[in-house]
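A.B. asks: Everything below, folded, please.
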Amino acid sequence: MTAVTGNILNTQTHILKIELEPNDTQQLANLCGLHNDHLKLIENRMNVIIRNRSNQFQLAGEQNRVRAAANLLESLYLEAASTELSPEMIHLHLQESGIEELEQQTQQDSEGAADSIVTLRTPKGTIKPRGPNQQRYVRTVLTNDINFGVGPAGTGKTYLAVACAVEALTNDEVRRILLVRPAVEAGEKLGFLPGDLSQKVDPYLRPLYDALYEMLGFEQVARLIEKNVIEVAPLAYMRGRTLNNAFIILDESQNTTREQMKMFLTRIGFGSTAVITGDVTQIDLPKGQKSGLVHVLDVLGDVDGIGVTRFESKDVVRHPMVQRIVEAYDKHETEARIQEDAERKARAEARMKAQAEAIAQNTQQAQPVKDSSDHE
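C.D. replies: Okay, the predicted model is just below:
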């Protein structure tokens, strides 16, 4: 790498030149994408300028962004030798690079974080959390008995919880995995549905099953369920049980009531780890009923031994459009909340003013009328 500092458009700009080896035309075309779409995506997301001639690249921008972009190009070029790159893969690598935190962290902070990257090993492959927040989330799960992963869909909170559970089971750290989810759509009353318990709750646990199949394989998952090593159950069936030496995942926990959340947390026994995931913006409880997830975060947020990781739209690792959708909804809900608060305040002030006027009028009417004869 060759680095120089220049002045472009009166802005202090760092210029970095790199040469990617080997100089392979097909590999370079795979890296750059059709019409350089991959390079344009990296430019837009990382706020840098990328120019290349064959395998020689020149990057310009802020120093920390330029170095991060250069590292990303080198990583993608290695992958381009054996894998057909796509915009989705570029997006995932961008998330992994931690670009959203570049403005808040020095380059030394980024290098220090890279030294402690956590990976999860499952029978079907190694899973590497993408981005700083996913890394923090996994570290938190590995070091705390009770953990909360809170944030929008697509941030990997449930998928990584399953990966942690599979690794713990594979390493004999726990004896079984329990997958739990509140069946709000059925009002927690599953008795009228056809089939056994597993068949009744399968539709609600499908995302968890999909992750298990990917990490263990379909046949192995089926065997473990048959042996009750992996157990699926609706939240209502947890009452009265004590769960020892287990890895327990409560998904969609925003749809628990306060009583259900307390009941679930008090089921956790010795040698167990619990991960509670949810999105507080997607509550399906009846109107007026407070979410158990919202309540428990207020109650237990500062308790030692309980880990809380909050994800944001920038942590979404699905299609880039999903991230923009989440951000748009967040903005709309924030504006609606501000307007609602302002209207509530205005109504309260109007009531107080009306009450003050009524009191003043009543006071005036209650004053005695003076008789002129008193002065005679």
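
A.B. asks: can we go C-alpha only for contacts and neighbour counts from here?
C.D. replies: Will do.

A.B. asks: would you list every one of the strands in the protein?
C.D. replies: Along the chain, the segments classed as strands by DSSP state E run 2-8, 11-19, 49-53, 56-61, 120-122, 125-127, 146-150, 176-181, 230-234, 246-250, 273-278, 306-310.

A.B. asks: Which positions in the third one come out as buried?
C.D. replies: By 16 or more other CA atoms under 10 Å, the buried positions in strand 49-53 come out as 49, 50.

A.B. asks: what packs against it?
C.D. replies: Contact partners of strand 49-53 among helices and strands, from 3 or more CA pairs under 8 Å, 6 or more residues apart in numbering; DSSP states H and E: helix 37-46, strand 56-61.

A.B. asks: Name the residues that touch stretch 122-132?
C.D. replies: 92-93, 95-98, 113, 118-121, 135, 138, 160, 163, 166-167, 170, 214-217, 315, 317 (CA atoms under 8 Å, 6 or more residues apart in numbering).

A.B. asks: Out of those, which end up buried?
C.D. replies: Among the contacts of stretch 122-132, those classed as buried by 16+ other CA under 10 Å are 92-93, 95-98, 119-121, 135, 138, 160, 163, 166-167, 170, 215-216, 315, 317.

A.B. asks: Next, format the helices and strands packed on strand 49-53 as TSV and append distance to residue 182.
C.D. replies: Listed next are the helices and strands packed on strand 49-53 as TSV, based on distance: least, CA to CA, whole Å:
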stretch	distance to residue 182
helix 37-46	38
strand 56-61	48
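
A.B. asks: Of these, which is nearest residue 305?
C.D. replies: Closest to residue 305 of the helices and strands packed on strand 49-53 is helix 37-46 (CA to CA; 36.4 Å).

A.B. asks: Which strands and helices lie in contact with the closest one?
C.D. replies: helix 25-32, strand 49-53, helix 63-80, helix 87-96.

A.B. asks: Kindly reformat these as CSV and extend each row with distance to residue 345.
C.D. replies: Formatted as CSV, those follow (distance: least, CA to CA, whole Å):
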stretch, distance to residue 345
helix 25-32, 54
strand 49-53, 48
helix 63-80, 44
helix 87-96, 40
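
A.B. asks: I have a second one here; can you model it like the first so I can compare?
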Amino acid sequence: MAVKPNTQKRVPKNPIKFQLTLNEEQKEAKRLILANAITVIKGKAGSGKTLVACQAALDMLFTRQIDSIVITRPTVSKEDIGFLPGSLAEKMDPWVSPIYANMYNLYKREKIDAIIHEGLVEIVPLSFMRGRTFLNSFIIVDEAQNVTHDQMEMILSRIGINSKMVICGDLRQNDLKIQSSTGFDFLCQLKGKVKNFDIIELQKNHRHSIVDEILREYNTLLEK
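C.D. replies: From the prediction side, this is the model:
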């Protein structure tokens, strides 16, 4: 779906009121997003990486600082996306539905549905990104631990003028067949070497408390 210009009539005078409030480390992540062109958010499952990215993206869209939100994530699956039925958006739906769910949790469903219908949110599979330049956009790269080195280089070079990119990932959730092929690990080594680039790791779990216990036991098992 082609992205249309942001046609909101006016910039809101007051801060956007979201349905969920960020905690302190998430607020710091959002501050880094607003201060940099590219921000990497690391963190275990349930730490709110994608939630923060979505909140920052919606905030900038609603205040007309950007024209569109671009969402991409690797489709790590044995089934090629080209063989799935339906339109491109329908093919990508299983992979991007968690991002939509975060948006619905953050703001009124009818408003989120409206910006999607208006084309202000664009879903772009990694295989369709080459050759694109995203201007005046907020690009969310989710599940980036499953992005290869070559794909990561290609993604990073898509950012255009007046755009921001947030890359979310967790190496502990690497699903690549050759795990060493992930480009996320190398990306996390760029802090301090590239201007307008920063990294933050979220620590707090926002799901059921049992998630922390399960992850701790799994990590202990893997370390043996």
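
A.B. asks: one step back: the helices and strands packed on helix 37-46 of structure 1: which one's closest to residue 109 of structure 1?
C.D. replies: Among the helices and strands packed on helix 37-46 of structure 1, the nearest to residue 109 of structure 1 by CA to CA is helix 63-80 (10.8 Å).

A.B. asks: how about that closest one, which residues of structure 2 does it hit?
C.D. replies: Aligned using TM-score structural alignment, helix 63-80 of structure 1 spans no residues in structure 2.

A.B. asks: Output the contacting helices and strands for that helix.
C.D. replies: strand 11-19, helix 25-32, helix 37-46, strand 56-61, helix 87-96.

A.B. asks: So which bit of structure 2 is the first one matched to?
C.D. replies: No residues of structure 2 are matched to strand 11-19 of structure 1 when aligned by TM-score structural alignment.

A.B. asks: Go through that strand and flag the buried ones.
C.D. replies: Applying a neighbour-count criterion of 16+ other CA under 10 Å, one finds 13, 14, 15, 16, 17, 18, 19 buried in strand 11-19 of structure 1.

A.B. asks: how about these in a markdown table, adding distance to residue 151 of structure 1?
C.D. replies: Output for the buried residues of strand 11-19 of structure 1, formatted as a markdown table (distance: CA to CA, whole Å):
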| residue | distance to residue 151 of structure 1 |
| --- | --- |
| 13 | 36 |
| 14 | 35 |
| 15 | 37 |
| 16 | 36 |
| 17 | 39 |
| 18 | 38 |
| 19 | 40 |
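
A.B. asks: circling back to that earlier point, JSON lines please, covering the strands of structure 1 and showing distance to residue 258 of structure 1.
C.D. replies: Formatted as JSON lines, the strands of structure 1 follow (distance: least, CA to CA, whole Å):
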{"stretch": "strand 2-8", "distance to residue 258 of structure 1": "57"}
{"stretch": "strand 11-19", "distance to residue 258 of structure 1": "53"}
{"stretch": "strand 49-53", "distance to residue 258 of structure 1": "51"}
{"stretch": "strand 56-61", "distance to residue 258 of structure 1": "50"}
{"stretch": "strand 120-122", "distance to residue 258 of structure 1": "33"}
{"stretch": "strand 125-127", "distance to residue 258 of structure 1": "34"}
{"stretch": "strand 146-150", "distance to residue 258 of structure 1": "15"}
{"stretch": "strand 176-181", "distance to residue 258 of structure 1": "15"}
{"stretch": "strand 230-234", "distance to residue 258 of structure 1": "16"}
{"stretch": "strand 246-250", "distance to residue 258 of structure 1": "14"}
{"stretch": "strand 273-278", "distance to residue 258 of structure 1": "14"}
{"stretch": "strand 306-310", "distance to residue 258 of structure 1": "18"}
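
A.B. asks: what's the closest of the ones you listed to residue 195 of structure 1?
C.D. replies: Among the strands of structure 1, strand 230-234 sits nearest to residue 195 of structure 1 (CA to CA), with 13.6 Å.

A.B. asks: Just the helices from structure 2, written as ranges.
C.D. replies: For structure 2, the helices defined by DSSP state H cover 24-35, 49-62, 88-106, 109-117, 149-156, 184-187, 210-223.

A.B. asks: The spatially most central residue of structure 2 and residue 21 of structure 2: what is the separation?
C.D. replies: Per CA atoms, centre = their mean, the C-alpha nearest to the average position across structure 2 is that of residue 140, at 3.3 Å. For residue 140 of structure 2, the distance to residue 21 of structure 2 equals 20 Å [CA to CA, to the nearest Å].

A.B. asks: What is the burial count for residue 175 of structure 2?
C.D. replies: As a burial measure, residue 175 of structure 2 scores 15 neighbours (other CA atoms under 10 Å).

A.B. asks: Apologies, that question was intended for residue 133 of structure 2.
C.D. replies: Neighbourhood size, residue 133 of structure 2 [other CA under 10 Å]: 15.

A.B. asks: what's near enough to touch it?
C.D. replies: 158, 159, 160.

A.B. asks: mind giving me JSON lines with these and columns for neighbour count and distance to residue 69 of structure 2?
C.D. replies: Shown next, in JSON lines, are these (neighbours: other CA atoms under 10 Å; distance: CA to CA, whole Å):
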{"residue": "158", "neighbour count": "17", "distance to residue 69 of structure 2": "14"}
{"residue": "159", "neighbour count": "21", "distance to residue 69 of structure 2": "12"}
{"residue": "160", "neighbour count": "16", "distance to residue 69 of structure 2": "13"}
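
A.B. asks: what about structure 1, which of these hold up?
C.D. replies: Using both residues aligned by TM-score structural alignment, their matches' CA atoms under 8 Å, structure 1 keeps these contacts from these: 158, 159, 160.

A.B. asks: Under the alignment, what does the first one map to in structure 1?
C.D. replies: Under the alignment (TM-score structural alignment), residue 158 of structure 2 pairs with residue 267 in structure 1.
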